[in-house]
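Participant: give me a model of this one.
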Amino acid sequence: MAIESDVVVVGGGLAGATAALSAAREGVHVHLISAKESTLRQASGLVDALGYPDPDAGTGPVADPFTGVDDLPDNHPYRVVGADALREGLALFDGVVGDLYRGSHTDRNALVATTSGRAKPTARYPRSMAAGLVSDDRPTLLVGFEAATDFDAPLAAERLTAAGVPFDVRGATVEFPGDYRADAAVTRLAHALERDEDAGNGRSTRQRLADRVRPNLGDAERVGFPAMLGDAHVEEVRADLSERLDAEVFEIPTGPPSLPGIRLEDRLFDALDEAGVSMTTGNPVVDYETDDDGDIDHVIIDRNGARIPYSAGAYVLATGGLVGKGLDSDRDGPREGVFGCHVPAPEDRMAWSAEGAFADHAFARFGVDPDEQLRPLDASGSPEFGNLFAAGGVVGGADVAREKSASGVSLATGLVAGRTAAEEV
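Facilitator: Sure, this is the predicted structure:
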């Protein structure tokens, strides 16, 4: 017998969580199925809305992401759901994350310094990064660790200076307190800072770290560290280090594993639990069956070899794009992996990509083609299923990496897909 709910969401990333919360707020019971750990763990923790509506224009990032929506192609997800959906999606996000994030006070993008020494436009950013905004003109010291090799602080400082940031910035590399290998896991270092245990000579980890950073301070009024200042108690660690250094400490977004991404995932899943959303994680959807009308009757997950059916009145597909493995491709073309939905693509595979790593690649916009209700359409333009809705990276039409729009697309489409699925039942 199938496990029943009103709406089943397939996918546990930002789009899936948003869809589940959106549907639950309509008063229906939602079950979320995630095959693996959320991709949020690999993400920076920044929530981008739209930084570059036309990445090839060479005009730099837009100040207001909403002003660029009308200039996007007709099949872009923002054009399909409308700019209001982006506003509502961000509002839903703000209500969930509360004091963990900043940026909700304005429509304007903020510029956040990254570990590569770039200024990235983003709509929402963790509170732990707020003191590091590029618009702040206070002299800055960036600090990297010998035990965390993915951040070269002096190089990042050089690049920021070359980009013309409005503040003096220098970089220094110090040894992390304690006995750690050169490739120590970021989570180990973060937990050491959070526990603040004895790191030798009777001094705590944070005390020894502050002692090693202090000779490099100069006139710096703020100090940026890679985003590893603890896990659940990052604000406690930041405040302690700020007091010891007499300079405001902030985090710089890093690559995977991303502690800001993990913190965001924890907050979202707490919100899902509070909203009454039931969840199944670690088990992929491997099959589905349709009813007499051709709509989806139930999906089937694989749980240690057992096939477990989950039934609902409506379904949301939020499994991600090519990076998230919601889409796959071979010589026959791209395909959506759960329901086999049509994914438009040029027949000539040579047209899938362009010259240059950061060029306008067709494959970057691959995804299902949705109608205004976000139902995936087949090759003839008809809905694949009357009760299936798509959200996030699996929706085509956006080059989110170049546009800096991935999170916004997930929020806007997740909000609409979840709400529409709830209305369906």
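
Participant: C-alpha only now, for contacts and for neighbours.
Facilitator: OK.

Participant: and the helices in the stretch 251-400 of the chain?
Facilitator: Secondary structure of the stretch 251-400 of the chain (DSSP state H, counting those that start in this stretch): helices located at 259-274, 400-403.

Participant: so what secondary structure elements neighbour the first one?
Facilitator: Using 3 or more Cα pairs under 8 Å, 6 or more residues apart in numbering; DSSP states H and E as the contact definition, the elements that helix 259-274 packs against are helix 14-24, helix 83-97.

Participant: check which residues of the first one are buried.
Facilitator: If I follow you right, that is helix 14-24. Buried residues in helix 14-24, counting neighbours by 16 or more other Cα atoms under 10 Å, are found at 14-24.

Participant: show me where the stretch 51-200 of the chain has its strands.
Facilitator: For the stretch 51-200 of the chain, the strands defined by DSSP state E, counting those that start in this stretch cover 101-102, 110-113, 119-122, 125-126, 140-145, 169-174.

Participant: can you give the contact residues for the second one?
Facilitator: Residues outside strand 110-113 that contact it (Cα atoms under 8 Å, 6 or more residues apart in numbering) are 63, 103, 119-124, 129, 132-135, 160, 252-253.

Participant: next up, for comparison:
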Amino acid sequence: MIATEVLVVGGGLAGSVAALSAAREGAQVTLVSKAESTLKQASGLVDVLGRVDGELVADPFDAIQGLPDDHPYSVVGVDALHGGLALFDDVTGDRYRGGDRNALVPTTQGTVKPTLRYPGSVAPGIAGDGRETLLVGISTDPDFDAKRAAESLDATVPGDVRGVTVRFPRLRDDAKRTRHAKLLTESEEFRAKLVEKIAPRVDGADRVGFPAVFGEDPAFVRDELEARFDAAGAPVSVFEVPTGPPSIPGSRLRDLLRNELEDAGVELVTGVPVVDFEAEPGDTDAGDAADDADRVASVVVDRNGARVPYAPEQVVLATGGLVGEGIDSERDRVYEPIFDLHVPHPDDRYDWSAEGAFGDHAFARFGVRIDAEGRPLGENEAVAYENLRAAGAVVGGADTAMQKAASGVSLATGWRAGTRAAAESGVNNA
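Facilitator: Got it, this is the predicted structure:
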């Protein structure tokens, strides 16, 4: 039996924030995950609250005040969001930009995404300032049609937007984005030939946007490209346009968080799915209904076929939602598969979704419900396990994809779960 004060299950943004928050409070933390972090599939943007009732939100903190009582922000409090953002800002430093109001970030689909934090390499491309923009697509990348994206943006944002598609030199048709990134970072000849292809097409544009392939050091690549454009008589600002998976900005964020977790002393164990757990009765004499609840006594993981038990004082569940398999379903029920936590859902399966792709789908809000301390609640609204907390997409109550709020909910619930887990662990009980 491996003892630990705080055991975090799940290695995405919410799990990383929970683990780091707990470690910074002085707790001994172990983070286990069944696979590599899903952050490499994410855009690298931090959306806090971008849309409410279909309308763009400029000030997310003001809009949060009008959200329903069962929304995760309403449950854990706006102070938890501020705490999560402060931790994020400390980890990312000058690699990220953003303030208290949303910025409109152009996407490869020709839309703008309202987001509160974004990589510094994205910042020069923020929409709305009226500058003329040239988008550059790669002929071998079918996910970014620069001309089509430019046409869409040109019709919706101030300033002219044009698009061109070029063939990157020295690359095969099946080259991956990581190969583009490697050459942009390491090859001066590659950068020179790329600018040579694009400079004649700048034609008065103020900035040039590339798909997000600037490698591990995007500031260096931006500086190098801008210097070459200037030398070619086409001075411009250069920026990245966030892409879908595989996402290099997402991988950068994953690496930043992983390095910070290691520096904080968090033990990282990857490739070990949780396969079982044991519970024990709570303290029936505590006088607090939450403390009367059962406790998670042990959590068992599968390590290459061997059952390895952990004995945590506190547990944080951050395994994802329906897509991440943190929430599962059968024909007649929806549930959380590790601890069999209650997930509110309509009894009739036909009511789980609505007509239309962008309808008011019940499944989009599926997830465990939590109290203000981050503890999952049972069907009777009582705390399920007094030493278990939940964070991220496994928490329900909001359509975070539609609201552009997934990262913010992960930050808020992760910070709340991690700090409370540390407070209730041996840190303050020694």
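
Participant: can you calculate the TM-score here?
Facilitator: TM-score for the superposed chains, counting by TM-score structural alignment, normalised by the length of the first structure: 0.94, backed by 409 aligned residues with a Cα RMSD of 1.1 Å.

Participant: how about the nearest residue to Gln65 of the second structure, chain neighbours excluded?
Facilitator: Once flanking residues are discounted, Gln65 of the second structure sits nearest to Ser74: 7.8 Å by Cα to Cα, 6 or more residues apart in numbering.

Participant: after superposition, how close is the helix or strand where Ile33 of the first structure lies to the second structure?
Facilitator: Using DSSP states H and E, Ile33 of the first structure sits in strand 30-34. Here the mean offset of strand 30-34 of the first structure against the second structure after fitting is 0.7 Å, by mean Cα distance after the TM-score superposition for the first structure.

Participant: Gly137 of the second structure -> the first structure?
Facilitator: Aligning on TM-score structural alignment places Gly137 of the second structure opposite Gly144 in the first structure.

Participant: list the buried residues of the helix ranked longest in the first structure.
Facilitator: Using DSSP state H, we find that the single longest helix of the first structure is helix 406-424. Within helix 406-424 of the first structure, the residues scored as buried using 16+ other Cα under 10 Å are 406-422.

Participant: likewise stretch 156-167 of the first structure?
Facilitator: Quick answer for stretch 156-167 of the first structure (16+ other Cα under 10 Å): 156-157, 159-161, 165, 167.

Participant: what residue of the second structure takes the place of Pro226 of the first structure?
Facilitator: Match for Pro226 of the first structure (TM-score structural alignment): Pro211.

Participant: in terms of secondary structure, what does the strand holding Ile33 of the first structure contact?
Facilitator: Using 3+ Cα pairs under 8 Å, 6+ apart, strand 30-34 of the first structure is in contact with strand 7-10, helix 14-24, strand 278-281.

Participant: is it possible to export those to a markdown table including distance to Arg375 of the first structure?
Facilitator: As requested, those are exported to a markdown table (distance: least, Cα to Cα, whole Å):
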| stretch | distance to Arg375 of the first structure |
| --- | --- |
| strand 7-10 | 14 |
| helix 14-24 | 14 |
| strand 278-281 | 23 |
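
Participant: indicate which one of the ones you listed is closest to Ile300 of the first structure.
Facilitator: Ile300 of the first structure lies closest to strand 7-10 among those, at 11.0 Å (Cα to Cα).
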